[in-house]
Each structure stands twice: as C-alpha cells, then as structure tokens.
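# Predicted structure and sequence below. I'll ask about it afterward.
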Amino acid sequence: MKKMMTWIMIMVLITGMMLTGCTKSADTGTPDTAEGEEAVKVALVVAGGLGDRSFYDSSNEGIERAKAELGIEARVFECRNDPSLFNDQLVQASQYASVVVVVGFEFYDVVQELALEFPEVNYIYVDNEIEGIDNLTTISYKENEGSFLAGAMAAMLTQENSIEGIQQSKVIGMVGGKDLPVIRNFKAGYEAGAAYIDPDVKVETIYAGDFEDPAKGKESALALYSRGADIVFQVAGKTGEGVFEAASEVGRFAIGVDSDQRYINPDVIVASMIKGVGLSIFESIERIQNGSFEAGKVYHYGIDENGVSLGYGTQDMKEIVTEEMKTKLEEIKGKITSGEIVVPEGK
C-alpha cells in the first residue's frame, strides 16, 4: 500500500512539472510564431542608407512593424550608394534570409540575376514592375494619384491670399531626384492635379541629379523660388532636405514626400505626399506567413489600397492647408477612386 501511494505521488509530481513546463514554453513573447516554429528571416537591402527620413526609412518601418506584429527576424543591408556593394550585399542577404526586400531602382538588373541563382528565396522588389520570374515579386505605387492631390493642394494654396508667404504667383515647383520613370509619374500627377484646380497654374520642375545630396536639393529649390514658385514639392529622398532649407531661407513653402515630413519643419512644410512603402512591405510579409502571397506577380498600391495619401502632420502644428481645402481634396480622392477623374501616368 505504501509503495502504491509513493508511485501515485511521483506521478502527480511529474504531471505537474510537465504542465508547468508547457505553460512557460507557450509564453514566448513572439507574435504569430508557433512553439518550435522557426521565425521567418527577412532581409532589407537598400541602395542608399537609413536616416533619410523618407523612402528608405519608410521601408524599414514596414520591417520593424513585421518584427513587432509577425515575429520575424530581420537584418538591414545598406549599400550607401556604392555600386560595388549592390551585388555583394544582395548575395549576403540572400544567404541569410528566405525573404529579401529590395529597395532602390539601382537593383533592377542585379535582382533579376540573383533571383535565378537563389530560386528558394522570395524577392520583393519595391517601386518597380517586373514579370516572368517566379520568385521575384514587385510592388508598384500609383504615385501619380497621390501627386494629383499634392498638385491640387499646391494650386489652391498659390491662389490663397490670406496665408502669409503665399503671393498668388500661380507658379509651383517640383524638385526630382533624377529623371526616372517613377519620378516622371510623380510629375504627371502633380501637373494634372494643379491643372484640375486652375489650368493657368504653371508647374516648374528641376531634376537635382541625386537622391542623397541636400546641397543640390537646396540649389534646385532656390532656382525654382527665384522663378516665382510659392511652393516646391520635393521628390528627391534625402536631397529633398535641401528643399526644406531653401524654403525656410526665402520664406516660402514646400511639400514632403514618402513619409509625413511636416515634423522636420512645420513652418514651411505644408503637407506630405505619403507613399505606403512600409505598409506594402508589411502586408507582403503577412501574406507570405498566411499563405496568400502570390509570388511573381505585381502588386499595385494606389489610393484604394492606402498606398498613397496626403499627411498634414499632427494637430499641434499650425494649419496651413485649411479645413475647406482638405474637404475639397477628399472630394477629389473620391472622384479618383470612382473613376470620374482619370489621373495620367508618367511611367
């Protein structure tokens, strides 16, 4: 009898220890990762570097969100605009991760080559359209739709005589990083949006020739302001920081790009044309995890997909774009999504 009671006590203790062990192992603190399941490894490869407060930082926001909400592991590979690193960094990323997110037009040729060399890797190439490679998926944005809103807003502002610094010049400007299809798509929408409000509004454009040189951005913006532009739309990545400096120096206005950049200088940045790079990357990783990802296709992000929009900063910032203007811009958004307004493309 004593022996039987001893065995019963031992079994109870063992069972309790097993239950306790199961409870601890279930509390991993890793979102959406089952016990014993290895986290998805994702690499982000950028042609430039983080810290641009625009395009590259927006892509990293998508990775950080996926780490927090989807439990992925991730590393960032920066090329710092050194062409000699493009291939090497992409190879290292491909050896590290099963999902490689590629950001930068500079990778157009090399990513297609490496996708064939690493057929087991899912490549997500941002801001381009490539078809015919099974493991290379591209994300294309309808920046022309977002820029149509930016152009309409700028045209409304340049006719507004109650805002200090606006001189009713009916001239607005744009500084592009380089003369590329994607930048021309911004330009096409910006010009069409301005013309929708007032066909007499003139749009001046200068290509700075660089995405990483604020000095060139400032020089380009100063040239546009000297031509009478009240507002300059920066579509130039880090180069665009020089546009903001120029606006502050001459007492004019600017429009940010890719991220909501008003916080940089809310006195001169009226709003930003936000491009949902981070959102599209997060949703791509989420699709891979839930099995709905269609490898090899082109995903499009426009107004309907929350891929492009206008950001006006936070409520504590002074209002430059009035509530009446915002209401008008919301009406225009509705007309774009309904098809009443067809926005021209530049790429």
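Okay, I see it. On a predicted model such as this, the values are computed, not experimentally measured, just so you know.
# going forward, measure contacts between C-alpha atoms and count neighbours the same way
OK.
# Go ahead and name everything in contact with stretch 199-214.
Contacts of stretch 199-214 with the rest of the structure, by C-alpha atoms under 8 Å, 6 or more residues apart in numbering, involve 48, 155, 170-179, 191, 194-195, 216-217, 220, 224, 229, 236-243.
# do the same with stretch 254-261
53-55, 58, 150, 231-235, 237, 240, 243-244, 247, 262, 268-277, 311-313.
# how far away is A66 from A43?
Separation of A66 from A43 (C-alpha to C-alpha, to the nearest Å): 12 Å.
# I should have written D134 there, sorry.
Distance from D134 to A43, by C-alpha to C-alpha: 19 Å.
# So if I had to pick from these two, which one is more boxed in?
Legend: neighbour count by other C-alpha atoms under 10 Å for D134 and A43, higher for A43 (24 against 15).
# Against that first model, consider the following:
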Amino acid sequence: MKESKGKIMILIIILMLSAGVSYVLKINTNKENNQNNNLIKIAIVFNKSGLGDKSFNDLCYDGALKSQEELNIEFDYAQSNTSKEYETLCREYAKTNEYDLIIAVSGEEEDSIKKVAKEFTNQKFTIIDSKLELSNVSSISTKHSEQTFLNGVIAGLAISKQKGRVDDSVGIVLGKDLDYLKQGAVGFEAGVRYINPKIKTITAVVDDFSNPAKAKEISLLMYSKGVSYIQHIAGESGLGVFAAAKEVDKYAFGVDGNQNLLDPDYIVSTATKYANKIIYEEIESIVNNTWTSGRKELGLKDNVIGYTREGSNVNISNDIIDITEDIKKSIINKEIIIPSTHESLENWIKSNKYTKY
C-alpha cells in the first residue's frame, strides 16, 4: 500500500513539473481564433533586455505581429534572464516538436542555440546578430559598421562646420563588450573621422543592456569632458544616454528602431536596423517553403540598415544631409568600404578622407 502511494506521489510530481514547463512556454502567446491544425507556428526567445527596450527587441516583436496579421501564422514567445535559462527555453520549445521555426533574438546567446540546434537537427532555427554555421540554422547578421557610419558622418560634419570649436570629441556607449557592437563603434568613429580625422573618440561599456541609470552616469561624464555627440549601441540602457543629453543640453544618436521621437530636441538621428523586416521575411520564407539555412549578411544595399532623421527637431543643415546621402550612395556602390575592426581603422583613415566640402 505504501509503495502504491509512493508511485502516485511521484506521478503527481511529474505531472506538476510537466504543467510548469508548459506554463512557462505558453504564458506569452499570440493566437488568432483559428482552428486550422496546419497553421504555421513560430517560437521567439528574447534575452534579458526583452520587450520594452524601444529598440531592437520591440522591432522583432513588431515583425512577428505583422507576420501574424498578414501571413496567418501563430507565434509564442518567452524571455530569459540568464544564458542558462535561454538555452532551457529554446530546448523546451524544440522538444514540443510543434514549431516550424524557433527564432533566437540574441547574438550573445549563440552558444545556447548551437547546443540546442545540434540536439534537434530536424528543427529549424533562426538567430539574429550571429554568424553561426549549422545545417538547421539561418544566421542573420548586419553590417554594423555600415549601420552607424552615416551617423558618424553627420556628427563629423556638424562639429567641423562650427568654427571655434575646442571640444572636438564624440562618445560611444555600448551595452556590452560584444564583437558586433564593437563593429558598430568602429563604424561611427570611422564616419566621424572620415570627415575630420582630428576628432577624438571616447568609448565606454555599460555591461548591461537594461541599465539606463548607469548609461546616464557614463554619458554625463563624457559630456563633462567636452563630448557633444554620443552614439549609443546599448539597447534599453541607451535611454540613459538620451536623458543625459537632455540634462546638459547636448546631443545623442539612436539605434535600430527610430528613436528620434523619444527626445526629438536632443536626438539627431537614428542608425536604423529594420529587425522587424528581418523577422517578417524569415517567417515569410517558412510560409512559402523557401527558408534556407546558412549565413546571411545584410547591409545598406539591402535596405535593412541605414539612418533616419524623421521626427528629430535638431537643426542639421540641408548641405550636411546632402553630403551624407552622397556618401551613402558611395557605400552602396562599393566605392567606400568601411572598416569593421579597430586594427584596420587607423590605416583606413589615412587613406580615406572626405574632401568635397
């Protein structure tokens, strides 16, 4: 009798644990009232920064919503707080064998996806901001140095056209010390120094994508040292950069989704990355049965990255924008090849200088 009771208790515990896993995976779900069993199902896993960053993650979510509305798909999503949890969430989604595609919105979790994708070789995965190469993974990266370069051009021109400037320096605030973010930092500095190689750059790392308070402290220190323009590549932490710019009446640049409207009097422009378009097209390829694995790198010519002034009230002269647009065309035409590492930056600057203004 005792043995039977023990077995019953074990069964109850197993059922409770199973229910718990199901709850974690299904708590964030977007479903239409559709009884079609053949409906395409997508799972999306966000990292700690997650939704509400008014930037990259929110754009990815918007792309999934648009896919649901236009492509008649269903998607579930979850958010992790640690790398271990990220891996667990991806694995649990894969275990269900329900999802036509699992999307990892986090290049920094590449190792997690690598482990899970190797375990579930029949499951399709897409990872953003990664160059992972596996037969069941679509790895999409963007040319981060191209994305921020044109913001750098604007900052360089704005500084150079103001006579009597003694504070010839710009700042860059990164969320974490990650290779693809450092490429963005190189791109911004290259853009600034393509216009004026004498302008100095100060770079700092928050080491957290979700700490606006720390980013604000860092930015205030930069501004106090004479910096007038700061490019953030810091996720939600970038909101602290904007707050600092407003406090000391200086300027900042946004990233990914158009952030100009968040503080239109202090945000000059945004280095855009249309992650919503990337997500939509990946899901569309599943619907159309054209999805492919492998590495894909997108740049200005693909109209996925760029810059926008829309919504900004900061006064930038028309001739600065005209020059920026001309330089953009040169990048698309491969007349300008932007460096992506600090090692190559100095040599690049020596042989690349804008001379038409």
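Sure thing, it's come through. All values derive from a computational prediction rather than experimental measurement.
# what TM-score do we get after superposing?
The TM-score (TM-score structural alignment, normalised by the length of the first structure) is 0.84; 307 aligned residues with a C-alpha RMSD of 2.1 Å.
# Out of the contacts of stretch 254-261 of the first structure, list just those in helices.
55, 58, 150, 243-244, 247, 277 (DSSP state H).
# can you tell me which two in those are farthest apart?
Using C-alpha to C-alpha, those span at most 26.2 Å, a distance reached by A247 and V277.
# Look up the closest residue to the residue nearest the centre of the first structure, ignoring the ones flanking it.
Note on the first structure: the residue nearest the mean C-alpha position is V277, at 2.7 Å, using C-alpha atoms, centre = their mean. Spatial nearest neighbour of V277 of the first structure, excluding adjacent residues (C-alpha to C-alpha, 6 or more residues apart in numbering): S59 at 5.4 Å.
# Let me know how buried the one you found is, in neighbour terms.
Count around S59 of the first structure with other C-alpha under 10 Å applied: 26.
# and it, what pairs with it in the second structure?
In the second structure, the residue matched to S59 of the first structure (TM-score structural alignment) is C60.
# I'd like to know how far that match sits from K200 of the second structure.
34 Å.
# Ok, I12 of the second structure next?
From I12 of the second structure to K200 of the second structure the distance is 65 Å (C-alpha to C-alpha).
# Between the two, which is the more surrounded one?
Taking neighbours as other C-alpha under 10 Å, I12 of the second structure and K200 compare with K200 leading, 15 against 12.
# so where do the strands sit in the second structure?
29-30, 41-46, 74-79, 101-105, 125-128, 137-142, 169-174, 200-205, 229-233, 251-256, 267-273, 294-298, 305-308 (DSSP state E).
# Same list (the ones you listed) but as CSV, adding distance to V21 of the second structure.
Shown next, in CSV, are those (distance: least, C-alpha to C-alpha, whole Å):
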stretch, distance to V21 of the second structure
strand 29-30, 14
strand 41-46, 15
strand 74-79, 12
strand 101-105, 17
strand 125-128, 20
strand 137-142, 24
strand 169-174, 35
strand 200-205, 35
strand 229-233, 34
strand 251-256, 33
strand 267-273, 34
strand 294-298, 31
strand 305-308, 37
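# Determine which stretch of these is the most buried.
strand 229-233 (a mean of 30; mean count of other C-alpha atoms under 10 Å).
# Next, the mean deviation of it compared to the first structure.
In the superposition with the first structure, the average deviation recorded for strand 229-233 of the second structure is 0.6 Å (mean C-alpha distance after the TM-score superposition for the first structure).
# hey, which helix is longest across the first structure?
Max-length helix for the first structure by DSSP H is helix 2-26.
# Show me what counts as buried in that helix.
Applying a neighbour-count criterion of 16 or more other C-alpha atoms under 10 Å, helix 2-26 of the first structure contains no buried positions.
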